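In: coordinates for the following, if possible.
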Amino acid sequence: MIDKKAIEHIAKLARLHITEDEAQEYSTQLAKALTHFEQISKINTAGIEPMVTPTEIEAYWREDVVKQDFTAEEMTGNAPDRAGNLFKVPPVV
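Out: A predicted model of the protein is given here:
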């Protein structure tokens, strides 16, 4: 079980400020969550193949089609400042 002291230590590592009441509440909540994980770990999964998704999904592939909807001039037309076909931005140091 995760006690209040462990919660306070975790909070300190995460640089979080929690009250005594919050530490006690989080301890109780985490204990409940860990109980659920213990129940899940007891399930016999021998012979069951792992899945990528919880349901069987058929992969849908589409053809990649190269198309150019706009010209470079149209894409940079509304830019406040540009250099040729590029957006001009302030230098970053």
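In: please count neighbours and contacts with C-alpha atoms only from this point.
Out: Fine.
In: the strands in the chain, which residues?
Out: 82-83, 86-87 (DSSP state E).
In: among those, which comes closest to residue 20?
Out: With Cα to Cα, the closest approach to residue 20 among the strands of the chain belongs to strand 86-87: 53.5 Å.
In: so how far is that closest one off the chain centroid?
Out: 32 Å (Cα atoms, centre = their mean, to the nearest Å).
In: also stretch 84-93?
Out: When distances are taken as Cα atoms, centre = their mean, stretch 84-93 is centred 31 Å away from the chain's centroid.
In: now show me the structure for the sequence below, then we'll compare the two:
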Amino acid sequence: MSKITKEQVEKVAKLARLNLTPDELNKFADQLSSIFEHVDILSEVDTDGTQPTSQVTGLTNVMRDDEVDSDFCSKDELLAVTPLPVERGQIKVKKVL
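Out: Take a look at the predicted model:
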């Protein structure tokens, strides 16, 4: 891969709405070029005969049982101390969407 130019970094920064100084543009161009050089080195490694690996533990969807913590306060105790308004036995919060 060719060297990443300051202009390429500037274009991506503009798309991401990042205001970068000229020093930052040069710094990031050098850093990205270095990263791509390492990727080029890795792409030369012979991986024929190597099985694709998405994970190494062999575990899939490990979940635990839901257990009620009896040491925790009750719903009524929680509703009694909340500073938020309570409506029909539930804490009312502001709309998010």
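In: if we can go back for a sec, so which of the strands of the first structure gets nearest residue 37 of the first structure?
Out: Nearest to residue 37 of the first structure among the strands of the first structure is strand 86-87 (51.7 Å), distances taken as Cα to Cα.
In: longest helix in the second structure, please.
Out: Counting by DSSP state H, the longest helix found in the second structure is helix 22-43.
In: mind checking what residue 29 of the first structure lines up with in the second structure?
Out: Using TM-score structural alignment, the equivalent of residue 29 of the first structure in the second structure is residue 31.
In: if I look at its match, how far off is residue 12 of the second structure?
Out: Residue 31 of the second structure sits 14 Å away from residue 12 of the second structure, taking Cα to Cα, to the nearest Å as the criterion.
In: with residue 34 of the second structure instead?
Out: From residue 34 of the second structure to residue 12 of the second structure the distance is 17 Å (Cα to Cα).
In: again, but for residue 76 of the second structure
Out: Counting by Cα to Cα - residue 76 of the second structure and residue 12 of the second structure are separated by 53 Å.
In: also residue 48 of the second structure?
Out: As judged by Cα to Cα, residue 48 of the second structure and residue 12 of the second structure stand 35 Å apart.
In: which one's more surrounded, those two?
Out: residue 12 (11 against 6; other Cα atoms under 10 Å).
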